[in-house]
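**Q** Got a sequence here, can you model it:
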Amino acid sequence: MSNLNLNFSGDTDSEDSQKGMYLTFHLAKEDYGIEIRYVTEIIGIQKITDVPDMPAFVKGVINLRGKVVPVMDVRTRFGLPARDYDDRTCIIVVNIDDKEVGLVVDKVNEVADIPDQQIEPPPRTNRESTRYIQGMGKIGNEVKILLDVQKLLYSDELAMLGGGGELF
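**A** Modelled structure (predicted):
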């Protein structure tokens, strides 16, 4: 699969026009979404260099046009069963606080407009994976699980170890 390289604008002038816009993707049996303002590009799966002593969900790093970018497998982060990467597997490159991170997902769906009034709070459970959920977005008869990208990228466990809470 060639790079999709959609290069989303991350400037603050376009932030208002990006409100309510989510990049949706498929993972296991569910559809998820992340705020488009964090997405810089979508690329096909490529060689990931393993880095020792990283959490299991951090698959390693990629070389993205000369820049080393850490890559997280979202399936592993959620405790879902592993699956082989295929030609639909993508890396969504997101930028949080000027740090780029790649998120491996099964496949990218579309950019969807989900207004605030169509988003409900996440269900309350004691499950670890629900802390990454920002809300439940309703599109027609479907529900998209909207993720809080910052909570995916920053880890409370590392803060307890004295790492300041930053994962990368």
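
**Q** hey, let's count contacts and neighbours off CA atoms from now on
**A** Will do.

**Q** burial measure for I139, as a count.
**A** Using other CA atoms under 10 Å, I139 has 14 neighbouring residues.

**Q** Let's compare: structure for the following, please.
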Amino acid sequence: MKNNLYLTLSLNKYLYGINTVYVEEVFNLPELTTISEVPHGIIGFVNLRGKILPVIDLNLKLGYLSPDYRLTDSIVVLKCEDFQLGMIVNQIHEIRELSFEKISTDLNYPRELLVDQQANINMIAGIVNFPDDIFILNEPKQWLEDSEIKQVLSLSNYLQKENYDNYNVDETQTHDSESLLLQKSIFYPNATLEARKVLKQRADHLRLPTKNQDFQSFKTLAVITLNDHLFGIDLEMVREFVEIHQVTPIPCCPAHIIGNMNLRGEILTVVDLRGLLLNLPPQGIVFGSKAIVIEVEGIVAGVIVGEIYDVMFSLNLQKVMAIPKTINTINEQYCQGATLYNEKTMHILDIPKIFLQGGLIVDEVI
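**A** Prediction:
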């Protein structure tokens, strides 16, 4: 039985999955520039480090109205063969491992998804009940006709030759920067002035060429919660995200060791870090509890989490700050610092220290 990893995401009110083999990166929604006479569903273009990236809204492609865009939306950059495409989504969820056998092609579409049956056939490969309905997306090149792909590539090449950037309006024509911003965001007509400033800042950063960016100063994190506190975990140490269905208690173990679970034939020990990080008693396992499988220097364990907020958060290490002194509920010795995530303080966990020096090892076995 062959398994693949799928990035799950929310679009409108439905849950979709895309094979991670197509996923290159994820970033927050920036300013997009629209062009007339584009294929249906393409909402604009963004300059991504000097390369023009077309962006698609699957709501439009599937035949129903697109909801209002928000600053919390993201763009997932996909690549299929030589074709690169951005996909706007409302929320990124966890990565799930699914077998082909679980993907049913007998689709029971909601009424809203029956607007354009041909688009459904081109875009949706099947459905998985796990336990929510997840619509599995086809490879991105199937979303557009060959003629539409050629048109998109032609427009991208034209913009590339014209030395396009997202803000090619001559700003010397006006001294009123706010008036200039109000002329933009055509794809996001309901954006406030403050929102448009944020969109512009994001786009300004994205179009910086690679040579001007120090990628060693960035780290990708998974963002999780424990008792309403936000924590970031280095994604390089995260093996996968799982739901906990059954745990067998282990006799004579410390309270933070919840027990063992069978993960596709592998016995995985499940631990609760609340006592270590928050000085709180461990909580019991309930149906639907989630865990992150972490591997550090050969040690593998499932770490119980509350919610998984983000699976590909790009952290600028230059923005890591000392833990605020006003926060005294966090055990600082197991944190590498703090940063802001959606205007809230997030603590960055020192996973190697937690696993190797936090007392999680019992008789050399977790």
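
**Q** quick one: buried residues of the top helix by length along the second structure?
**A** Across the second structure, the longest stretch assigned as helix under DSSP state H is helix 146-161. By neighbour count with 16 or more other CA atoms under 10 Å, helix 146-161 of the second structure contains the buried residues I149, V152, L153, L155, S156, L159.

**Q** And what about the nearest residue to L340 of the second structure once chain neighbours are set aside, helix, strand or coil?
**A** Spatial nearest neighbour of L340 of the second structure, chain neighbours left out: M346 (5.7 Å); criterion: CA to CA, 6 or more residues apart in numbering. The three-state label given to M346 of the second structure by DSSP: H, G, I helix; E, B strand; the rest coil is strand.

**Q** check contacts around M346 of the second structure.
**A** Going by CA atoms under 8 Å, 6 or more residues apart in numbering, M346 of the second structure touches H229, L230, F231, G232, A338, T339, L340.

**Q** any idea how far it lies from I233 of the second structure?
**A** Separation of M346 of the second structure from I233 of the second structure (CA to CA, to the nearest Å): 10 Å.

**Q** can I assume S156 of the second structure is in contact with P54?
**A** Yes - between S156 of the second structure and P54 there is a contact under CA atoms under 8 Å: 7.3 Å.

**Q** Tell me where the stretch 151-300 of the second structure has strands.
**A** Using DSSP state E, counting those that start in this stretch, the strands found in the stretch 151-300 of the second structure span residues 218-226, 229-234, 238-243, 257-263, 266-271, 290-296, 299-305.

**Q** Can you say which of those is nearest to Q117 of the second structure?
**A** Closest of these to Q117 of the second structure is strand 238-243, at 32.8 Å (criterion: CA to CA).

**Q** Which residue range of the first structure does the closest one align onto?
**A** Alignment note (TM-score structural alignment): strand 238-243 of the second structure is unmatched in the first structure.

**Q** other SSEs contacting that strand?
**A** strand 91-99, strand 290-296 (3 or more CA pairs under 8 Å, 6 or more residues apart in numbering; DSSP states H and E).

**Q** so stretch 50-60 of the second structure corresponds to what in the first structure?
**A** The alignment of stretch 50-60 of the second structure onto the first structure (TM-score structural alignment) covers residues 66-76.

**Q** oh, I was asking about stretch 4-16 of the second structure
**A** Against the first structure, stretch 4-16 of the second structure falls on residues 20-32 (TM-score structural alignment).

**Q** got a list of contacts for the matching stretch?
**A** Where contact means CA under 8 Å, 6+ apart, the residues beyond stretch 20-32 of the first structure that reach it are 33-37, 39, 75, 80, 105-116, 143-147.

**Q** Give the buried subset of these as a PyMOL selection command.
**A** Selection of buried members from those for PyMOL, criterion 16+ other CA under 10 Å:
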select buried, resi 33+34+35+36+37+39+75+105+106+107+108+112+113+114+144+145+146+147
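
**Q** on that earlier part again, nearest to I42 of the second structure, of the buried residues of helix 146-161 of the second structure?
**A** Set against I42 of the second structure, the nearest of those by CA to CA is V152 (8.6 Å).

**Q** Narrow the contacts of M346 of the second structure to those that are buried.
**A** With neighbours counted by 16+ other CA under 10 Å, the contacts of M346 of the second structure contain buried members at L230, F231, G232, A338, T339.

**Q** can I get those in CSV with distance to G50 of the second structure?
**A** Converted to CSV, these look like this (distance: CA to CA, whole Å):
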residue, distance to G50 of the second structure
L230, 34
F231, 33
G232, 30
A338, 31
T339, 28
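
**Q** Pick out whichever of those sits closest to L315 of the second structure.
**A** The closest of those to L315 of the second structure turns out to be T339 (CA to CA; 8.4 Å).

**Q** Is that closest one in contact with S314, as I believe?
**A** No - contact criterion CA under 8 Å: T339 of the second structure and S314 do not qualify, at 11.5 Å.

**Q** Tell me where the first structure has helices.
**A** Using DSSP H, the helices of the first structure run over 74-77, 149-153, 156-160.

**Q** any chance of those in CSV, plus distance to N126 of the first structure?
**A** Below are the helices of the first structure laid out as CSV (distance: least, CA to CA, whole Å):
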stretch, distance to N126 of the first structure
helix 74-77, 16
helix 149-153, 16
helix 156-160, 16
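
**Q** And those helices: which comes nearest E100 of the first structure?
**A** Of the helices of the first structure, nearest to E100 of the first structure by CA to CA is helix 149-153, at 10.1 Å.
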